[in-house]
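Chemist: Please find the sequence and the predicted model below.
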Amino acid sequence: MRKILFFFFSGSVVLLLGLMTFSCNSLGCSGDATFSELPDTLNLLPLPTSTEMDVRKEVVYAPVFLDNGEKRPKGQRNSPLDQHDYRFANLDNVNWESASLKESDFRGVSMRTSHCNGADFSHSDFRFADLRWSSFSHATFSYSNMAQCMLFRSAMNDAIANNCDLRGCNLFGLKGHRTNFRSCDFSNALMKESELTESDFSHSKAIKVSFLISVFSGSRFDSTDFSYADFTGAGLEDASFVGARLWGVSFRGAHLQYASFRNADLRGCNFFGAEMAETDFTGACNIPEHLREVLVDGKATGTIFYNENAE
């Protein structure tokens, strides 16, 4: 009888430990409750340069009214006002420093090399707008629709752009130090060679986004869904990915010194050649085998190398 009880007890302990291990590596992600849906990689908006002209025209020419049902009056370059329609206006090199243009329509507008530091564009529509080489530092874009616009080599330092739609946006070379990008959707955007240090992307979504060799030192990506994004060669020193979902993300050659992945879901992540120093993976789940092997008290230090063909 004692032997039976002993084997029963031993088997129960083994089963419990197995379940705990399985839970930690597969199902125990604290972010499971944060993400109610699987990452959608099929219904993604393409970049503006990959969009058919007919689609662009349909978006730009579609009638859009104010919340009260009224039509926006035609906006003038020399008189920036809230709730106006600036479509088809020539706004290249415009100087709207500290202007208020809330709830305005900029769909398809050409606004290149503009000077809009400190301006307020909250709740505005910038779909397919060309905003290349412009300065929007200290500007406000909260709750704006900026899907498929072009912010190539523009500046958004210290800007407030929370709750924005930036899907399919060209953000190549964007400079946005200390910018608020909380609760935004960057899915399928291009953010290669950008500099966004000490910025806040918490609770945002960025499915299949290219962040190649961008710099995000000190930025926060807490509770984000960055599944299938590419951070190859990115500077992520002191960055925080606490509770993030990072399925299939590439961190190849990334600089992850003192970064935090606490409670993150690392299913299918690639850390080949990534540089780490006290990089924190405490509580993370689906940690790749090649990374688990080098963890000491939940942290990793050194450059990660392994046989990729064996993964």
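Modeler: Ah, there it is.

Chemist: contacts, neighbours, all on C-alpha from now
Modeler: OK.

Chemist: Am I right that residue 19 falls within a strand?
Modeler: No. Looking at residue 19 with DSSP: H, G, I helix; E, B strand; the rest coil, it is helix, so not inside a strand.

Chemist: A further structure is provided below for comparison with the first:
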Amino acid sequence: MAAGAAALSVLVALGADAADLSDNQVARMLAGADPARPVDLAAKDLSFLDLSGLDFKRARLGRANLHATDLAGADLSGADLAGAHLDRSTVQKANFTGADLHGASLLRLSVTSEIDVSPRMFEDAPNFERANLSGARIYARLSGANFRGANLTHASFSNYRMTIIELHPLTVLDSAVFSGADLEGADLSHARLAFARLDGARLRGAVLRETDLTGADLTGADLTGADVTGANFDQAVLRDVKGLGTVVGLDRAVNVDRVRH
């Protein structure tokens, strides 16, 4: 155990040394910045840095490398993160409201412990309200995250780990909020969205194969042309859903007889 911790410390140290700037340099740049003239950090290597709690003041971070960067509590609202690499970054309570994350990579984000099932798990969730995540790849445990009004067109949430006896979803969005979000063409295959809010969401042509929608609220959602083959609709709310007659694979979905209208 001690050897593993030591190895991790070495990796973090090497990563910080490889970054283009130190965390202190980034903090100083942002402290003197004006949101009207954002700091330009586009394509910079900021991997493994501790940037927690910083106000990025709409900084330009397009194509930046933020691998394993600590962004806990950071304010990235309105920031340009198009094509940025945020894999394994810590996003506990991070604010991405209105940020541009189109084409970004958000794999294995860290929010809380994977075994944490306390209310704190939802309190620590990041905020992506009205963010542009079109074409982004998002494989993470983001229970309780806020995607209200976000652009998630053609985003991919689909990933899972196969064991000898079952599939384990790597994308967990239990109780996440997608109210009014645009998920046209998004791939949510194998993702878990138990009790998620998808009311008024646009899911035209979305792929929901084997998706767990237990208790999810899809009131007024548009499912035109969506593929729900193998999806679990146990106790899901399908009141006033649009395009239900065009849905693919509804006859092969699970617990359709247990939906609520």
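Modeler: That came through, no problem. Not measured: the values here are computed from a predicted model.

Chemist: Could I get the TM-score for this pair?
Modeler: Comparing the two superposed chains by TM-score structural alignment, normalised by the length of structure 2, the resulting TM-score equals 0.75, with 206 aligned residues with a C-alpha RMSD of 1.7 Å.

Chemist: which part of structure 1 lines up with stretch 68-78 of structure 2?
Modeler: Aligning stretch 68-78 of structure 2 against structure 1 (TM-score structural alignment) gives residues 113-123.

Chemist: what does stretch 185-203 of structure 2 give?
Modeler: Against structure 1, stretch 185-203 of structure 2 falls on residues 208-226 (TM-score structural alignment).

Chemist: and that stretch, which residues are buried?
Modeler: Along stretch 208-226 of structure 1, these residues count as buried under the neighbour rule (16 or more other C-alpha atoms under 10 Å): 208-226.

Chemist: Now do the end-to-end distance for that stretch.
Modeler: Stretch 208-226 of structure 1 has its terminal residues 7 Å apart, counting by C-alpha to C-alpha, to the nearest Å.

Chemist: Then stretch 162-179 of structure 2?
Modeler: Span of stretch 162-179 of structure 2 from end to end, C-alpha to C-alpha: 31 Å.

Chemist: What residues of it count as buried?
Modeler: Buried, per 16+ other C-alpha under 10 Å, within stretch 162-179 of structure 2: 169-179.

Chemist: And the strands in structure 2?
Modeler: Along structure 2, the stretches classed as strands by DSSP state E are 105-107, 137-139, 160-162, 167-169.

Chemist: which strands and helices sit next to the first one?
Modeler: Contacts defined by 3 or more C-alpha pairs under 8 Å, 6 or more residues apart in numbering; DSSP states H and E place strand 105-107 of structure 2 against strand 137-139.

Chemist: chain center to the strand it packs on, what's the gap?
Modeler: Remark: strand 137-139 of structure 2 is offset 6 Å from the chain centroid, using C-alpha atoms, centre = their mean, to the nearest Å.

Chemist: Residue 271 of structure 1 touches residue 256, doesn't it?
Modeler: No. The pair residue 271 of structure 1 and residue 256 does not pass the contact test of C-alpha atoms under 8 Å, sitting 9.7 Å apart.

Chemist: the more surrounded of the two?
Modeler: residue 256 (30 against 24; other C-alpha atoms under 10 Å).

Chemist: quick one: contacts for the more buried one?
Modeler: Residues counted as contacts of residue 256 of structure 1 (C-alpha atoms under 8 Å, 6 or more residues apart in numbering) are 235-239, 274-277, 279.
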